[in-house]
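Trainee: A predicted structure for the sequence below; I have some questions about it.
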Amino acid sequence: MNNNKTLRKYVITAHSIIACMVVLIYTALVNIYFVNGLDEGNFQDLHLEAKSFTQAYNNNKQPEIPNSIHFKGFINWQSVPAQIKKYFPELEFASQLQMHSKRLNLEGLPMSWPEQVIFVLAQPLNDGNIFYLTRQIDIETYQALSKNNIKNMFKLTWPLALLFLIIMHLYVHFILKRTMRPLHHLGTWIDNLTLNNVTDPIPDFEFNELKKIAFQQQKAMLRISDVLDKEQAFLRHASHELRTPIAVVKSNAQLMERREDNPKNQTSIERIKRAALNMQHMTETLLWLSREDENEKLIISDINISDMIKHLLEDNQYLLQGKTVELNFEIDELTLKLAPTPCRLILNNIIRNAFQYTAQGNINIYFESKILIIENINTGKTEFESENSDYGYGLGLQLVDKIIRKMNWQYENKQILGGRKVTIDFR
């Protein structure tokens, strides 16, 4: 399939083929009508000469049998030359007026210019005899005149054909220019169509078909805008609504922690605090992603990645309780100028994901030269080893993908033996 095909090339190619076919067909028709016209003219001459002779013969005027450079007449079949008998045997017993012709081509060249043309008329007479009138045209006799006529025919036919092709091409180019201009206008309008200007009036594209395409494109963009508005509204509302109960849970957990010394109560309080912390991180992520202004200038500050990672490891340590997991990390003490919120959201989601999906094995965290690598490896048989598992692709990492794209950082999340390896390049 040709990916470089354009409407302009397609129309010009189709037009050229059709125009050439029309020229060839009409040229052939002109030739056919020309030859048939010559035949009809000769038959008319034969018919008029034979009519004059038969009328006089039937009235017993004993007219002279035609014998000239143009016509030769014969009474009865026996007097007809052998060549006529050879090519027109069906005229021996003619019962009514008949006219036939025969073109004799050069030997072995059936499609060549005829060497000789023979016209024969058979007219029954009142006394039972048959009058035959013939005309033989030898091309050699008329060679000079024939060549001149042929040249004149070509001089007239091919210039007309060329003129026709030129007119057709000019007309098609005019039509293409007339139609491609609004098409290019439509393409430019669609390229520049955004959610910000989708409600602007549709420009005039001249043709109803193009106007319908533009209208359908605008409707599709409006539907997308409506879906995005609903999604962002839901995220904003849900995030804001959740912040209040999260704050209540955290504050009450702190009060219970001060008043109760029972270890069982203390365990429950820790669970409440961790759940509240997870909900807080998730709502912050959703709220940050739902901001309408994609070009909003983020607050950049100096961030100690080592401190941030250590705090997040402590926050998510509860996910490793009851598991045989060895945590290894080598983190450079490095301060980077980054946006704090998206950086913390990304790191928290990846670390939590690694902790959650490692039942037995190792978790390795490396940070060097602005490149962070987090990999988790399950060494024992776990439920995460199923080939159809969506391990490593929960809601958290889906949000990470969106944040990474928004921040234009380099990101790789690939499956390795027993787990996954995530690489983030903050450069």
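Mentor: Now that the structure is in, tell me what you want to look at. Numbering: from 1, shown residues only.
Trainee: going by C-alpha atoms from here, please, whenever you check contacts or count neighbours.
Mentor: OK.
Trainee: surely Glu140 is in a strand?
Mentor: No - the assignment for Glu140 (DSSP: H, G, I helix; E, B strand; the rest coil) gives coil, which keeps it out of a strand.
Trainee: for it, give its distance to Asn31.
Mentor: 21 Å (C-alpha to C-alpha, to the nearest Å).
Trainee: second structure for comparison follows:
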Amino acid sequence: MAPTWEEVPAVIRDQFGSVPEQQNELIKIFNPERNGERRSIDFIFAYDQDGDSAYVTFRVSRDTVSAMVRSNTLALHHKLWMISATIALSLSLIIWLLLSRISRPISRLVVWTRSLTPQRLKSQPPDFSYPELNQLAQLIRNSLSSVQESLDREHLFLRHTSHELRTPIAVIRNNVELLQKLQARDEHQSEHQKQVIERIDRAPVSR
């Protein structure tokens, strides 16, 4: 900004030649390339300042445009970097929230599976928020229930078998004892008969 016409740069004054008559109006002059000087555009704006004319001037050339382009490029690069960083952080947060939301039901499923007992198998699985996890929990429950039913049947069979065999085993034991007493009285009993009685005596014990 120049408060007087004399303080306006000489190159600008040479281009305009005289004091602009219009005030509060932007005037420009295009300067073609000549005498080794590059093309440029000169701007001058005259306005009233306390009753006197003041002037604002500016020259646009390839050098100033290049500087402006570099400045705008740096500013744009900074903005792009900030936008990219913001998007990356937002995506990371969204992915973390999704993984956290998915991992909680999975953790609940693992804890539920580890805590299953024959009594808890009789009740339905809890809701794990996702149909796929609910189906998996139902499959686990059905599989373990089938295994538990097989074990229950086997235990029941063993209890019944043990009860049914208790009397025959007792009878065999009593008869073996009786044979052993008779054997002690019979001095002519063969070695083969002794082995048979010993095998019968050992059989209930091994059961």
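Mentor: Yes, it's here. None of the values given here were measured: they were computed from a predicted structure.
Trainee: now the TM-score, please.
Mentor: Once superposed, chain against chain, the TM-score is 0.60 (TM-score structural alignment, normalised by the length of structure 2); 148 aligned residues with a C-alpha RMSD of 2.9 Å.
Trainee: more neighbours, Glu140 and Asn31 of structure 1?
Mentor: Neighbour count, other C-alpha atoms under 10 Å: between Glu140 of structure 1 and Asn31, Asn31 has more, with 14 against 11.
Trainee: show me what the more buried one lines up with in structure 2.
Mentor: Using TM-score structural alignment as the criterion, Asn31 of structure 1 has no counterpart in structure 2.
Trainee: in terms of helices and strands, where is Asn31 of structure 1?
Mentor: Using DSSP states H and E, Asn31 of structure 1 sits in helix 7-58.
Trainee: repeat that for Ala203 of structure 2.
Mentor: Counting by DSSP H and E, Ala203 of structure 2 is part of helix 191-206.
Trainee: ditto for Asp152 of structure 2
Mentor: Assigned by DSSP H and E, Asp152 of structure 2 falls in helix 131-185.
Trainee: and the angle from that helix to helix 191-206?
Mentor: Per axes from the mean of the first three to the mean of the last three C-alpha atoms, to 10 degrees, the angle that helix 131-185 of structure 2 makes with helix 191-206 is 150 degrees.
Trainee: which strands and helices sit next to helix 131-185 of structure 2?
Mentor: Packing partners of helix 131-185 of structure 2 (3 or more C-alpha pairs under 8 Å, 6 or more residues apart in numbering; DSSP states H and E): helix 62-114, helix 191-206.
Trainee: adding distance to Asn175 of structure 2, write those helices out as CSV.
Mentor: Formatted as CSV, those follow (distance: least, C-alpha to C-alpha, whole Å):
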stretch, distance to Asn175 of structure 2
helix 62-114, 51
helix 191-206, 9
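Trainee: so which of the ones you listed gets nearest Thr167 of structure 2?
Mentor: Among these, the nearest to Thr167 of structure 2 by C-alpha to C-alpha is helix 191-206 (11.4 Å).
Trainee: residues near the aligned residue in structure 2 for Val248 of structure 1, how many?
Mentor: Residue correspondence to structure 2 (TM-score structural alignment): Val248 of structure 1 is matched to Val171. Val171 of structure 2 has 12 neighbouring residues, counting by other C-alpha under 10 Å.
Trainee: swap in the one 4 residues further on?
Mentor: Using other C-alpha under 10 Å, Asn175 of structure 2 is surrounded by 15 other residues.
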